[in-house]
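# sharing a model prediction with you, sequence too.
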Amino acid sequence: MTSLPGDSDSGGSTAEPRPVVCARCGATSEDPPLTWTFSVENGTRQYICDACARANLRAIEGRLDSAWW
């Protein structure tokens, strides 16, 4: 049997799950809930909780830079 990259038996490293933090208010969650959103700014992924996303929906849809909202 041949092991594929990423198989648990192949000796590859598996990343420990890290909690995600809202870039706006600092709320945390073990896994990003489906209601959270994220953006990539300056090459960094930033998660935004559902409450902050709702409060800033128009700015997000208008693709305004997060510094503006």
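Structure received. Numbers count the residues shown, from 1 in each chain.
# from here on, just use CA atoms for contacts and neighbour counts.
Will do.
# where do the helices sit along the chain?
50-55, 57-61 (DSSP state H).
# select, out of those helices, the one closest to Gly43.
Of all the helices of the chain, helix 57-61 sits nearest to Gly43, with 17.6 Å by CA to CA.
# let's bring in a second model and compare:
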Amino acid sequence: MDEETQEPEAAGTEGVVCALCGTGPGSDDAPTTWICSVENGSRRYLCDSCARSHIRAIEGRLDSAWW
């Protein structure tokens, strides 16, 4: 149990776009209605429309490759 924990990436959200449809929020910050997930060590943001479309897969913690 002497594993080192990895520090998360910086919380900056410059140039945020939806990982599925490519929509941008119109500002540098992700809106509060967007979802942020970490896959393979990198942050992925989903717009509210794409999140609604895939909510069951997200809540079931399926890898986005399965969607």
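Okay, I see it. What you see is a predicted model, and the numbers here were worked out from it, not measured in a lab.
# any idea which of the helices of structure 1 is most buried?
When these are scored by mean count of other CA atoms under 10 Å, the highest mean neighbour count falls to helix 50-55 (a mean of 15).
# which residue numbers in structure 2 go with that one?
Under TM-score structural alignment, helix 50-55 of structure 1 corresponds to residues 48-53 of structure 2.
# with structure 1 superposed, average distance for the matching stretch?
Comparison of stretch 48-53 of structure 2 with structure 1 after fitting gives an average deviation of 0.2 Å (mean CA distance after the TM-score superposition for structure 1).
# from the middle of its chain, how far away would that stretch be?
12 Å (CA atoms, centre = their mean, to the nearest Å).
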